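**Q** Pasting a predicted model and its sequence here:
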Amino acid sequence: MDQQNAHSISGARDNKLEVSIGRQVRAFRKKLELTIAGLAKLAGLSNGMLSKIENGVASPSLATLQSLADALHIPFTAFFRKYEEERDVSFVRAGDGLIIERRGTRSGHQYQLLGHSIGKTIAVEPYMITLTRESDVFPIFQHSGMEFIYMIEGEVGYRHGNKTYSLTPGDSLFFDADAPHGPEALKKLPIRFLSVIAYSRFSEE
């Protein structure tokens, strides 16, 4: 990204914050049934400056925001509550999850990736796992991070470390994924469960 584009993005974010703050100032002012002139006088501002702040065309200093907060009898942080930056989002319609190949994927064993989100330090991978056929040999998984399993359909004996847990619909299992784990007995087919894996993105390096 070149410097000009970086400045444009930064400017857009700043403007979005100013607009959000301005809307909050106006909303709190109207809630108290104050005119622009009335609030400006209480906060020690000119009518023109307050109008610019409410319209998002002026960037108020912290001192100005504190004066407005005092005049409106609200905490300073109230001006920022409605401000929302764009965040990572993944929307997958029913049946549209990506079918992936991973160790353990075989006939009758389906791993459907429902999204993939990477934050600054944490990566999260949600899977819908469906088992429709019996198998004599089960894969043993072992990886960094934590894993959460929520049973939706069927019954499975799920091993974690030296213990095996019998999971039925509504049951859940949350564990350290660094220990050996995986389905050990398919007790009632078909089996369907949600698996969410979270791990440090630095562990991949």
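**A** Received, thanks. Numbering: from 1, shown residues only.
**Q** Going by C-alpha atoms from here, please, whenever you check contacts or count neighbours.
**A** Fine.
**Q** Can you show me the helices along this protein?
**A** Counting by DSSP state H, residue ranges of the helices within the chain are 3-31, 36-43, 47-54, 62-72.
**Q** would you list those in CSV and tack on mean neighbour count and distance to Phe91?
**A** Rendered in CSV, the data for the helices of the chain read as follows (neighbours: other Cα atoms under 10 Å; distance: least, Cα to Cα, whole Å):
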stretch, mean neighbour count, distance to Phe91
helix 3-31, 16, 24
helix 36-43, 17, 42
helix 47-54, 18, 34
helix 62-72, 17, 37
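**Q** second one coming, line it up with the first:
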Amino acid sequence: MIKNGAKGWPVKDFNSNADADLSTRTDITTAVGTAVHSLRMQAAMTLRELARKSDVSPAMISRIENGQVSPSLSTLEALAVAFDVPVISLFQNTVQKSDVAFARSGEGLQARRVAPGHSHDYRILGKFSNKSLHFSVARVTLNRADDGTHPVSHGSGFVTVSILDGACVYACGEERYRMETGDTLTFDAQLRHGVREILADEVTFQTVSSRPA
């Protein structure tokens, strides 16, 4: 906040920013403490048991859980190792917002894939992205009549393909996989991949893909 001084010069109110910074730190400290307590309860560990596994004193753990102290990164790492979870799990309660996609059976965002000599419709069931990751889920139906025209893809990240109905031959790199209802294939998206042959009138599958932003 900017205030005018006695001679009209702008004077910055440092106390306001300090209070805001303190409030933010307090909120994070409380959230981390709540996460530590919750994970300890889920693991059915006493303070002394957690202290023995993490080499952090019971008194310090108690203060952390009660939001009385901001733990160092090394302390957080030690606690995470003791819980066998990633460090980010200790910040789970600091998330202020999150996105959720819900698509009922048969619903989703209509989309169309167009490639040389081929096109097909599909439905996007969920799609998210942030500064580090792109994530999407789609349901695709292909017809046997289009055999030989299905596009081959490759990229970065990872892909999971699950057959919902029908059967097909799916190529992944140099390998070919006969896939039927209920089968799942997961692979590095750098490999050239795609449907090479449809073994029923049509095949419907779900893809889940994630790649770096």
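**A** Perfect, thanks for sending it. Predicted, not measured: the structure shown is a model, and the values here were computed from it.
**Q** Select, out of the helices of the first structure, the one closest to Thr164 of the first structure.
**A** The minimum distance between Thr164 of the first structure and the helices of the first structure falls on helix 3-31, with 50.5 Å, by Cα to Cα.
**Q** As JSON lines, the helices of the first structure with distance to Gln112 of the first structure would be great.
**A** Formatted as JSON lines, these follow (distance: least, Cα to Cα, whole Å):
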{"stretch": "helix 3-31", "distance to Gln112 of the first structure": "35"}
{"stretch": "helix 36-43", "distance to Gln112 of the first structure": "56"}
{"stretch": "helix 47-54", "distance to Gln112 of the first structure": "48"}
{"stretch": "helix 62-72", "distance to Gln112 of the first structure": "48"}
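**Q** which one in the first structure is aligned with Val203 of the second structure?
**A** With TM-score structural alignment defining the correspondence, Val203 of the second structure maps onto Ile191 in the first structure.
**Q** Distance check, the closest residue to its match other than its chain neighbours against Asp14 of the first structure.
**A** Leaving aside its chain neighbours, Ile191 of the first structure sits nearest to Gly154 (4.4 Å; criterion: Cα to Cα, 6 or more residues apart in numbering). With distances defined as Cα to Cα, to the nearest Å, the gap from Gly154 of the first structure to Asp14 of the first structure amounts to 51 Å.
**Q** cool, and Ala63 of the first structure?
**A** 18 Å.
**Q** so who does Val159 of the second structure touch?
**A** Taking Cα atoms under 8 Å, 6 or more residues apart in numbering, we find Val159 of the second structure in contact with 186-189, 207-210.
**Q** redo that, cut-off 6 Å
**A** When contacts are counted by Cα atoms under 6 Å, 6 or more residues apart in numbering, Val159 of the second structure touches 186-187, 189, 208-209.
**Q** Tell me how many other residues crowd the counterpart of the residue nearest to Ile191 of the first structure in the second structure.
**A** Residue mapping for Gly154 of the first structure onto the second structure gives Gly166, with TM-score structural alignment as the criterion. As a burial measure, the neighbour count of Gly166 of the second structure was computed by other Cα atoms under 10 Å and equals 19.
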